[in-house]
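Enquirer: Model the structure of this input:
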Amino acid sequence: MTDPKKLAIKDFVYELPEERIAKFPLPERDQSKLLLYRQGQMADHTFTDLPQLLPPRSLLVFNDTKVVQARLLFQKETGGTVEIFCLEPVAPYQEVQLAMQQTGNCVWKCLVGNNKRWKSGSVKLRFDGGMLTAERKAQQEGHFLIRFTWEPAELTFAEVLERCGKLPLPPYLNRDLTPDDHTRYQTIYANQQGAVAAPTAGLHFTERVMEKLREQQIATAYLTLHVGAGTFKPVKAEVMEEHEMHAEQLYITKPLLQRLLLQEEKPIIPVGTTSMRSLESLYWLGAKVLEQPELPLKDLSVSQWQAYETVAPPTATDALSALLAYMERQHANYLHASTQIIIAPGYTFRICKGLVTNFHQPESTLLLLVSALIGEDWRKVYQHALENDYRFLSYGDSSLLLP
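Expert: Next comes the predicted model:
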């Protein structure tokens, strides 16, 4: 078995010409290409074909996170601009859902552009009917803690971002925001505010495709994983053991666990790598509470290497049932957990039987995940996509991978 800690990221490289990166979305979401990989064979389709290509009686699982306007451009008194990019909440809540509803003031972990020009004091950003003020509280490794205060104080932080923030496009698009991006860089089912990057595999879905899924009796379910900026974090370490995987916030509801348990032997297919990471994390959370039934809620997390260090993993049914029973004991309607799971060659999938996903950057943890699912065939898939005019990355084309 492959030891994922010893994997060298240089083995997951391919040549991606700049012109193959999709800088803008297609006029119609569902007219993107779809590369079907099924048991080693490949075929070209259009995304509207997806419902007929899925295995019968599949359950398709979507990530319903919504991208927030996390880029804030503040003016200094001297007229210069300071850009603040909100990463994750720190106080009074670390939980994104609660932090978005906070009124008056809050503290977030942020990236700061032009920080050297921000000598001291606070910076201000006027918006329609109000004012947002930012002050640096502390500098930590690679980021700052920023205290935000705003008027009118009764506005929630979500409303403040909606009024004065900008949508954070992926850095590799290397272009300014257009009015189109406000709708096209969100999935049509985006619902829970808190991501700073879109779960892009879902961008191809339209009402027309959803209707076809119903006609084909393909069931659907939703979870929430708030995609962090770490999704774009390049792997700089030579071997994966030295790469620290980013943590992301995951929300689990009872109906989702009940629906997954009903699926038993039938295929569960995640839409996107974030949905896949979430589903596999549910399994490992279940394994954890099986071992520690009284685990405090605050310790509900999946560490980077947990999946590779567990000696006797339970069945998927036992793990998910344990998580459901844990929720009952905690009298919780939903659970909030964090996951650092790294899915790389050597990983054994516990829940997922396939994947709908876009084409990812060379030397990325997302490419490791694809390789974990379909093995060395990832090279054939990417070569086929490059030779057949597929568009790559966030606004690019799609694939359905069925190992």
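
Enquirer: contacts and neighbour counts: CA atoms only from here.
Expert: OK.

Enquirer: secondary structure class for the closest residue to Lys212 other than its chain neighbours?
Expert: Using C-alpha to C-alpha, 6 or more residues apart in numbering and skipping the chain neighbours, the partner closest in space to Lys212 is Pro51 (6.1 Å). Judged by DSSP: H, G, I helix; E, B strand; the rest coil, the three-state class of Pro51 is helix.

Enquirer: so how far is Leu111 from the residue nearest the centre of the chain?
Expert: Among the residues of the chain, the one closest to the centroid is Val227, at 3.3 Å (C-alpha atoms, centre = their mean). Computed with C-alpha to C-alpha, to the nearest Å, the distance linking Val227 and Leu111 is 16 Å.

Enquirer: And the helix or strand hosting Ser278, what does it pack against?
Expert: Per DSSP states H and E: Ser278 is located in helix 273-291. Applying 3 or more C-alpha pairs under 8 Å, 6 or more residues apart in numbering; DSSP states H and E, one finds that helix 273-291 contacts strand 59-63, strand 219-226, strand 301-302, helix 316-329, strand 355-358.

Enquirer: before we go on, could you also do this sequence so I can check it against the first one:
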Amino acid sequence: MDNNSRMKNSHLDDYNFELPKKLIAQNPTKKRTESRLLITKQLRGPNNESSFQTSEDMFKNISDYVEPNDLLVFNNSKVIQARLNCMKETGGKVEVFVTKSNHTSSKDSSGQRYYFLAMVKPKKKIRQGMRLFLNQGKTSITVEDLYTDDSKICLFSANLPTFKLLETFGVTPLPPYINRLPTKKDSERYQTVYANEPGSLAAPTAGLHFDEKLISTLQEKGIDMAFLTLHVGLGTFDPIKTTEISQHQMHTEDFFISKKTLDKIRAAKKNKKRIIAVGTTSLRVLESIDDILLDMTEKVFRDHPDVLHSQTNIYIQPGYKFRVIDGLITNFHLPKSTLFILLCALIGREKSLDIYRKAINNNFRFFSYGDSMLVLKDR
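Expert: Just a heads-up that it's a prediction; the model follows:
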């Protein structure tokens, strides 16, 4: 497809912007709610023309911009300590990043063995049957299968269940753009205060700005809240490699949503109350369940009467018609990423680029530990 025949703004370069490295937040703010907040509100003129009003504040004041009976939908997935810092018998360091527990086990002469998949760095000199050591050599994991040479994934086994292994020896899996080792503080701050469903390999970062006091303030104002679970995988860091954004294949992620949460969402839609997604993960789930909201019959919950388990690979790009959400709380995202493209679908590419340029000029902090943005659609 040549440039003349492709759709307007379908080229990946149309979603690029210059981001100074100094604005990539390497540490969280002293307090969760001390991050800055950029508010973007859609307005309608007398001839139904759309415009956006933008202002700045602190996140601790977000209750001033939401209304009683608004429904905030949070992702309560909990980040697991997925990174294991191992050593070979020779003393060489090896990083093992657990991506999936196989939920299988077997017995050998040493007892019960539990299996998991993990990325290995560096993999070049890793051999099948090799033991990698933790805890000053007192604990080890074994390489069971190397798979293919061009894959960083290996199959491992250990004598501890995977979640127990990670709970005991794992460290916080900070994203690749944070150029430092994790600290004890990260185990608290790279986690939302309401996280209670272990499974994510990266934090749903929009929720990092909330603390218990702010949540109480919102509840006292009459803001309703609901929770769902989407476990964030490493696919969230996958770059778009295609020239045309429409050709990108989105990764698939599991999500869980209770009947109670679905009932709240249905009631909010019926009563024309705003539904505000806290984070792009919550938004992607909400926009994936439109058909389920229309069909709340028993068959939806046939296997799990209280919780629906499904998957989504929804890819939201300009031209998408939002069916469920009326607003979004989100951080500032990478150029040419699916998350920035999602924002462009919500408020338009030119407006998104304009807002990001202003944010950069005003030294807003970007990515996981960065500042926040509240987008409110016109209803």
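
Enquirer: How alike are these chains, TM-score-wise?
Expert: With the length set by TM-score structural alignment, normalised by the length of the second structure, the two chains reach a TM-score of 0.87; 354 aligned residues with a C-alpha RMSD of 2.3 Å.

Enquirer: just to revisit the earlier point, just to confirm, what residue in the second structure is aligned with the residue nearest to Lys212 of the first structure?
Expert: Matched by TM-score structural alignment, Pro51 of the first structure corresponds to Ser63 in the second structure.

Enquirer: just Val196 of the first structure next, same as before
Expert: In the second structure, Val196 of the first structure lands on Leu201 (TM-score structural alignment).

Enquirer: Report the separation between the residue located most distally from the centre of the first structure and Arg38 of the first structure.
Expert: Distance from the C-alpha centroid of the first structure, by C-alpha atoms, centre = their mean, peaks at Thr78 (37.9 Å). Separation of Thr78 of the first structure from Arg38 of the first structure (C-alpha to C-alpha): 60 Å.

Enquirer: Check Pro199 of the first structure too.
Expert: Counting by C-alpha to C-alpha, the gap from Pro199 of the first structure to Arg38 of the first structure is 23 Å.

Enquirer: what's the neighbour count on the alignment partner in the second structure of Glu363 of the first structure?
Expert: The equivalent of Glu363 of the first structure in the second structure is Lys336 (alignment by TM-score structural alignment). Residues lying near Lys336 of the second structure (other C-alpha atoms under 10 Å) number 19.

Enquirer: ranges for the helices of the stretch 101-250 of the second structure?
Expert: With DSSP state H, counting those that start in this stretch as the criterion, the stretch 101-250 of the second structure has helices at 162-169, 184-189, 212-220.

Enquirer: possible to save those helices as TSV with distance to Asn16 of the second structure and mean neighbour count?
Expert: Converted to TSV, those look like this (distance: least, C-alpha to C-alpha, whole Å; neighbours: other C-alpha atoms under 10 Å):
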stretch	distance to Asn16 of the second structure	mean neighbour count
helix 162-169	37	16
helix 184-189	29	14
helix 212-220	34	14
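
Enquirer: Let's have the ones you listed in JSON lines, adding distance to Leu43 of the second structure.
Expert: Conversion of the helices of the stretch 101-250 of the second structure to JSON lines gives the following (distance: least, C-alpha to C-alpha, whole Å):
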{"stretch": "helix 162-169", "distance to Leu43 of the second structure": "48"}
{"stretch": "helix 184-189", "distance to Leu43 of the second structure": "35"}
{"stretch": "helix 212-220", "distance to Leu43 of the second structure": "24"}
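
Enquirer: out of those helices, nearest to His11 of the second structure?
Expert: helix 184-189 (36.3 Å; C-alpha to C-alpha).

Enquirer: That closest one vs the first structure, average distance?
Expert: Mean deviation of helix 184-189 of the second structure relative to the first structure after superposition (mean C-alpha distance after the TM-score superposition for the first structure): 1.0 Å.

Enquirer: residues in the first structure matched by that helix, start to end?
Expert: Using TM-score structural alignment, helix 184-189 of the second structure pairs with 179-184 in the first structure.

Enquirer: same question, stretch 217-230 of the second structure
Expert: Going by TM-score structural alignment: stretch 217-230 of the second structure matches residues 212-225.

Enquirer: quick one: buried residues of stretch 249-257 of the second structure?
Expert: Across stretch 249-257 of the second structure, burial judged by 16 or more other C-alpha atoms under 10 Å covers 250, 253-257.

Enquirer: ok, these vs Leu174 of the second structure, which is closest?
Expert: The nearest one, if we look at those relative to Leu174 of the second structure and count by C-alpha to C-alpha, is Glu253, at 19.4 Å.

Enquirer: mind checking what that closest one lines up with in the first structure?
Expert: That one, Glu253 of the second structure, aligns with Glu248 by TM-score structural alignment.

Enquirer: how close does the residue nearest to Lys212 of the first structure get to Leu59 of the first structure?
Expert: The separation that Pro51 of the first structure has from Leu59 of the first structure, given C-alpha to C-alpha, amounts to 11 Å.

Enquirer: Tell me which residues are up against stretch 40-48 of the first structure.
Expert: The contact list for stretch 40-48 of the first structure (C-alpha atoms under 8 Å, 6 or more residues apart in numbering) reads 30-37, 204, 208-209, 377, 381, 398, 403.

Enquirer: Kindly report the same for stretch 223-236 of the first structure.
Expert: 9, 61-66, 87-88, 170, 192, 194-199, 243, 245-253, 256, 274-275, 278, 363-365.

Enquirer: and Tyr356 of the second structure, what helix or strand is that in?
Expert: Going by DSSP H and E, Tyr356 of the second structure is part of helix 349-361.
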